[in-house]
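[1] just to be clear, the model below is a prediction. Sequence and coordinates:
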Amino acid sequence: MKTIKISMLALTLAFMSFNVLPTKTVTTKIEKETSLIIWKSEQIDLGEIPQNKPKSIDFEFKNTGKTAVIITNVKASCGCTATDYTKTPIQPGQTAKVTATYNAAAKGAFTKTVTVTTNAEVTPKVLSFKGTVI
C-alpha cells in the first residue's frame, strides 16, 4: 500500500511538472514597403544595333513618394558599358533618368545590366538591356 501511495505521489508530481500555462499571442504588424520609384521600363530590347557605334539607353523613372530620391550609385555589369545619372535630388512628382552607353564592339547577341542604388529602396534595382550587334 505504501508503494502505491508513493507511486501515486510521484505520478501526481510528474503531471504537475508538465503544467500547461496559457500562451501569450504576440502580433507584429508588418507594413509592406512600397517603392517610391516607378520605372518607365526595367528591360529594354534594342533589337539590332551597328558594330563599333556606341548606343545610349535611357532608363526613366518618376518619384511617386513624398520625399526626395537620391541616386547613390550606378554600376554597369561590364567595362563595355558607361553610365550616367541624375546627380541632384529628385523631388516628389519629378522624373529623372539613368543612362547606359553600350560600346558594341563584338558582333552577336548581348544582354547587359545596370544596378541602381537609391535612398528610396532597400534592394538595388537591376535594369537590363539586350540586342544583337550586326
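    Arrived safely.

[2] only C-alpha atoms from now on, for both contacts and neighbour counts.
    Noted.

[3] roughly how far does the most centrally placed residue in the chain sit from Ser35?
    In the chain, the C-alpha nearest the mean C-alpha coordinate belongs to Thr123, at 3.3 Å (CA atoms, centre = their mean). Separation of Thr123 from Ser35 (CA to CA, to the nearest Å): 10 Å.

[4] next one for the comparison:
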Amino acid sequence: MKKVFLVLTLAAAVSFTSCKDNNAANKVKSENVAKAEQRDEAAKKLPVMTFEETEYDFGNIPQGQSVEKVFKFKNTGDAPLIVTSAKSSCGCTIPQKPEEPVAPGETGEILVKYNGSGRNQVTKTVTITANTEKGTEQLRIKAFVEPKEAAAGQPKA
C-alpha cells in the first residue's frame, strides 16, 4: 500500500511539473527592465533644501509690534522641490510658503510673520514639509517682547 501511494505521488509530481515552462527568464522583456532601471534611478534623485540661515533673533521688540523675516533657501538637489506646508508652533506666527516648485539650482523664500504677542523671551518654530529626504525642515525665530508698560516707560503695577 505504501509503495502504491509513493508511486502515485511521484507520478502526480512529474505530471504537474513536466508541463510547465521553467525558464522564466525567457518571459522577461528587456524594454521593461530598462524602464524599471530608469524609474529606480529617478526615485533616487531628491531635492535638498539648503537655507542661508535657519534661526533669526529679532532682538527687543515692543509688545504688539509685528515683525517679519524672509528665510531664503536654495534647492541644491537633483529634483524639483515642492513645499507642501509650512506650519508654526502657534497662531501668533504665520509662515508663507512658495506656491510653485523650486527647480534644482534655483532659490526660494519663506516669509515668517510674528505679531509680537507674549512677554519676555519668546521662541517660535516653523515646520516646513517638503519632498526632501528628511521630509521636514525647521526654522526658528526669537525675540524679547517688552511689555507695553515697560515700553511706554510706565512702572509695572
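    Thanks, I have it. Keep in mind that this is a model prediction, so the values were computed, not measured.

[5] TM-score of the superposition?
    TM-score of the superposed chains, computed with TM-score structural alignment, normalised by the length of the first structure, equals 0.70; 102 aligned residues with a CA RMSD of 1.8 Å.

[6] wouldn't the residue nearest to the centre of the first structure be in contact with Val116 here?
    No. With contacts counted by CA atoms under 8 Å, Thr123 of the first structure stays clear of Val116, the gap being 9.2 Å.

[7] what is the neighbour count of the nearest residue to Ile71 of the first structure once chain neighbours are set aside?
    Nearest non-adjacent residue to Ile71 of the first structure, counting by CA to CA, 6 or more residues apart in numbering: Thr118, 4.4 Å away. Thr118 of the first structure sits with 16 neighbouring residues when counted by other CA atoms under 10 Å.

[8] so what does Thr118 of the first structure match up with in the second structure?
    Aligned counterpart of Thr118 of the first structure in the second structure: Ala130 (TM-score structural alignment).

[9] touching, that match and Lys87? I think so.
    No. Contact between Ala130 of the second structure and Lys87 fails when scored by CA under 8 Å: they sit 11.8 Å apart.

[10] aligned to Phe5 of the second structure, what sits in the first structure?
    Checking TM-score structural alignment: Phe5 of the second structure goes with nothing.

[11] against Ala11 of the second structure, how distant is Phe5 of the second structure?
    10 Å.

[12] cool, and Gly91 of the second structure?
    76 Å.

[13] give me every residue that touches Val48 of the second structure.
    Neighbouring residues of Val48 of the second structure by CA atoms under 8 Å, 6 or more residues apart in numbering: 74-78, 81, 132-133.

[14] okay if I get those residues as a markdown table plus neighbour count and distance to Asp40 of the second structure?
    What follows is these, written out as a markdown table (neighbours: other CA atoms under 10 Å; distance: CA to CA, whole Å):
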| residue | neighbour count | distance to Asp40 of the second structure |
| --- | --- | --- |
| Lys74 | 20 | 25 |
| Asn75 | 24 | 21 |
| Thr76 | 19 | 20 |
| Gly77 | 18 | 17 |
| Asp78 | 15 | 14 |
| Leu81 | 24 | 19 |
| Thr132 | 20 | 17 |
| Glu133 | 12 | 15 |
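
[15] out of the residues you listed, which are inside strands?
    Mapping the contacts of Val48 of the second structure onto strands (DSSP state E) picks out 74-75.

[16] could I get the contacts of Val48 of the second structure in a markdown table, plus columns for distance to Glu52 of the second structure?
    Shown next, in a markdown table, are the contacts of Val48 of the second structure (distance: CA to CA, whole Å):
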| residue | distance to Glu52 of the second structure |
| --- | --- |
| Lys74 | 8 |
| Asn75 | 11 |
| Thr76 | 12 |
| Gly77 | 15 |
| Asp78 | 19 |
| Leu81 | 16 |
| Thr132 | 17 |
| Glu133 | 19 |
